[in-house]
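*Asks:* output the structure for:
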Amino acid sequence: MTPEPSAATNASYHQRVKEEKRAAILTAGTRLFLECGYDRTSLAQVAKQAGVSTATLFKRFPTKSALFEAIVSQYWQLESQWDYLPEPGDPKAGLTKIGRDYACLLTRPGMAALFRIVIAESSRFPELGRMQGDLGRQVFLSGLHGYFAAEHDAGTLHIPDPDLAAGQFLGMIADQIFWPRLLLVDFDMDEPAMYHVVDEAVLTMLARYRPEPSLRS
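*Replies:* A predicted model of the protein is given here:
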């Protein structure tokens, strides 16, 4: 006689189905937003492409804005979790890791197209710009602020304004790696060239924010 599935097994199955449906919705939503734009995409279209009922979709994402927010969050999610920052003490190694993580996210397939949607639709849907800022670059700015503050306290860098320094560092990387990609659809940069941009940005930051002699003695 086949044993009855346990409560834990049932819970695991239902959780897996729930996650699979959510993934299908995000995949369908991403495809439609990129193909049709934000304004011309409806939740009904997303449900149809995802193969779920509209009730299921509305239960998870009651508005189109909520769905877009989830997609933006997914795009900006680091595979090597941003939850940990390099320990202070070796700013060259720390900034290299942070810079490469940022560069890899900016060049993720579809990221430039997502930005184009935000730029095109932000006059009518200003919340899209806020999402992209709050859920994306702002995460790196906040983390980098904390990292720079830690290096400053350790005496390995002299950074009296961590917010300004964070913007400078990320800006140097995005200017060479991302903005040409956003504006020129045929722009491409291989990984060695991308990492070279990061390395030069790191060297620039180290030269600008090296500790003053009086602070190192």
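*Asks:* okay, CA-based contacts and neighbour counts for the rest of this
*Replies:* Will do.
*Asks:* show residues contacting stretch 13-30.
*Replies:* The contact list for stretch 13-30, computed with Cα atoms under 8 Å, 6 or more residues apart in numbering, reads 46-47, 49-52, 57, 60, 67-68, 70-71.
*Asks:* to clarify, my last question referred to stretch 122-139.
*Replies:* With Cα under 8 Å, 6+ apart as the test, stretch 122-139 has contacts from 65, 68-69, 72-73, 76, 115, 118-119, 121.
*Asks:* remind me, longest helix of this protein?
*Replies:* Within the chain, and with DSSP state H defining each element, the longest helix by residue count is helix 7-36.
*Asks:* what helices or strands is the helix or strand just after that one leaning on?
*Replies:* Per DSSP states H and E, the first helix or strand lying C-terminal to helix 7-36 is helix 43-50. On a contact count with 3 or more Cα pairs under 8 Å, 6 or more residues apart in numbering; DSSP states H and E, helix 43-50 meets helix 7-36, helix 54-60.
*Asks:* let's compare: structure for the following, please.
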Amino acid sequence: MTRAVTTYHQRIAQEKREQILTAATALFLELGYDRTSLARIAERSGVSRATLFKQFPSKADLFDAMVTESWSTADDEDPPPPGNIVDGLSTLGRRYAELLGRPQMTDLFRIVIAELPRFPELANAQFSNGKMPYFESVRGYLLAENEAGTVRIEDVDLAATQFLGMISNYVFWPTLLVPGWEVSAERVAQVVDEAVRTTAARYAATGPGASTTD
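*Replies:* Reported below is the predicted structural model:
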């Protein structure tokens, strides 16, 4: 099989995967997790049941994939290099705000919250496959800054939680609870900047950015 043919089949498989995930998200929101069957998802997405089962053997596998994809960052960016806590946290904060601003993120949390009493495993998937990997990337960055001497942090888990919480508590959680809640791009940028300044003021070893370079 030539490389061109292989690439073609990979592209088709990816397109079908995206179709399935889009249909699944819509149906989960419309009918709930329990009432959404794989057969119904196959019909809505326009693929055969065999194709769907090949991609996702179970509904739980499909939901896990939806969580993982929703939390994935564009192009899977690498963490910023240590050396300046303000620059690094600004990059991470902007990425996090963009991630939380995606429409599918709000949809995903609504599914989990609605189905939590009957399917607690959905919350576990949301945490272990979604939020936790992103949290670990922020935690790893702060550890690298700590090892570089840019910051002094005794509890890195707490510091990462504080930083992410300052952003999500304003730009994301109210969207689930307050009808019509919207945050402008300018306001999001301000929220991220303030979270960065607060974290840097608390943990930076020297100066506002604790830069280790001239």
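*Asks:* before we move on, the earlier item: tell me which residues of the longest helix of structure 1 come out buried.
*Replies:* Residues 21-22, 24-26, 28-34 are the ones in helix 7-36 of structure 1 that count as buried (16 or more other Cα atoms under 10 Å).
*Asks:* mean deviation, that helix versus structure 2?
*Replies:* Comparison of helix 7-36 of structure 1 with structure 2 after fitting gives an average deviation of 1.9 Å (mean Cα distance after the TM-score superposition for structure 1).
*Asks:* which residue numbers in structure 2 does that helix align to?
*Replies:* Counting by TM-score structural alignment, helix 7-36 of structure 1 falls onto residues 2-31 of structure 2.
*Asks:* now swap in stretch 123-137 of structure 1 and tell me
*Replies:* Counting by TM-score structural alignment, stretch 123-137 of structure 1 sits on residues 117-131 of structure 2.
*Asks:* and that stretch, what's buried?
*Replies:* So for stretch 117-131 of structure 2, counting by 16+ other Cα under 10 Å, buried means 122-123, 125-127, 129-131.
*Asks:* got it, and stretch 195-210 of structure 1?
*Replies:* Across stretch 195-210 of structure 1, burial judged by 16+ other Cα under 10 Å covers 195, 197-199, 201-202, 205-206, 209-210.
*Asks:* what does stretch 75-82 of structure 2 give?
*Replies:* 80, 82.
*Asks:* give me the distance from the longest helix of structure 1 to the chain's centre.
*Replies:* 20 Å (Cα atoms, centre = their mean, to the nearest Å).
*Asks:* and if you look at stretch 34-41 of structure 1?
*Replies:* 21 Å.
*Asks:* just send the buried residues of helix 7-36 of structure 1 back as TSV, with distance to His145 of structure 1 too.
*Replies:* Compiled in TSV, those are given as follows (distance: Cα to Cα, whole Å):
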residue	distance to His145 of structure 1
Lys21	37
Arg22	33
Ala24	36
Ile25	35
Leu26	31
Ala28	35
Gly29	33
Thr30	31
Arg31	34
Leu32	35
Phe33	32
Leu34	32
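*Asks:* can you tell me the closest non-neighbouring residue to the residue nearest the centre of structure 1?
*Replies:* Closest residue to the average C-alpha location of structure 1: Trp76 at 1.8 Å, with Cα atoms, centre = their mean. Take Trp76 of structure 1 and drop its neighbours on the chain: the residue closest to it by Cα to Cα, 6 or more residues apart in numbering is Gly136, 5.5 Å away.
*Asks:* please tell me how far that neighbour sits from Phe187 of structure 1.
*Replies:* Applying Cα to Cα, to the nearest Å, the value for Gly136 of structure 1 to Phe187 of structure 1 is 22 Å.
*Asks:* follow-up on the earlier one: what about burial for the contacts of stretch 122-139 of structure 1, which qualify?
*Replies:* 68-69, 72-73, 76, 115, 118, 121.
*Asks:* just flag the most distant two among those.
*Replies:* Using Cα to Cα, those span at most 19.4 Å, a distance reached by Trp76 and Glu121.
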